[in-house]
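Asks: missing the sequence, but the structure's below:
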């Protein structure tokens, strides 16, 4: 999945990402980007902390 690859590569370089940055990376709408990020949260690829997301490492 290209959206996942873009997200993981960005997080490995920067450590965290905001919805706005992810929207810009995908060149899509805020609504669509939020849906994708929420999906990645639900499968524990990412974890939301306030307004940023990080790679999920388990607890």
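Replies: Structure's in. What do you need? Quick caveat, the model's predicted, so the values are computed rather than measured.
Asks: could you use CA atoms for every contact and neighbour count after this?
Replies: Fine.
Asks: break down the chain into its helices, ranges please.
Replies: Using DSSP state H, the helices of the chain run over residues 2-14, 19-26, 30-42.
Asks: may I see those helices arranged in a markdown table, with distance to residue 55 and mean neighbour count as well?
Replies: Converted to a markdown table, the helices of the chain look like this (distance: least, Cα to Cα, whole Å; neighbours: other Cα atoms under 10 Å):
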| stretch | distance to residue 55 | mean neighbour count |
| --- | --- | --- |
| helix 2-14 | 7 | 13 |
| helix 19-26 | 14 | 16 |
| helix 30-42 | 9 | 15 |
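Asks: second structure for comparison follows:
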């Protein structure tokens, strides 16, 4: 499993573990697409040799 890196827009990043982010995806992630449907935001992960996984962003 990897980490999520949050950028501040100036080249600095803070890492979040899967426990902190609530996101744990197994596999080799090849792409990520952010999608907005109505008032909801989603992330679609393209994973090598697997079906895409979709997660709703909750703030």
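Replies: That came through fine. Because the structure is predicted, anything quoted here is derived from the model rather than measured.
Asks: would you pull the TM-score for this pair?
Replies: Once superposed, chain against chain, the TM-score is 0.22 (TM-score structural alignment, normalised by the length of structure 1); 28 aligned residues with a Cα RMSD of 3.7 Å.
Asks: for residue 54 of structure 1, which of the helices of structure 1 is the nearest?
Replies: Closest to residue 54 of structure 1 of those is helix 2-14 (Cα to Cα; 6.7 Å).
Asks: helices or strands next to the closest one in the packing?
Replies: helix 19-26, strand 52-55 (3 or more Cα pairs under 8 Å, 6 or more residues apart in numbering; DSSP states H and E).
Asks: so how far is the last one off the chain centroid?
Replies: Looking back up the chat, that one is strand 52-55 of structure 1. Relative to its parent chain, strand 52-55 of structure 1 has a centroid offset of 6 Å by Cα atoms, centre = their mean, to the nearest Å.
Asks: show me what it is packed against.
Replies: Applying 3+ Cα pairs under 8 Å, 6+ apart, one finds that strand 52-55 of structure 1 contacts helix 2-14, strand 17-18, strand 46-49.
Asks: contact partners of the last one?
Replies: Strand 46-49 of structure 1 has contacts (Cα atoms under 8 Å, 6 or more residues apart in numbering) with 37, 40, 41, 53, 54, 55, 56.
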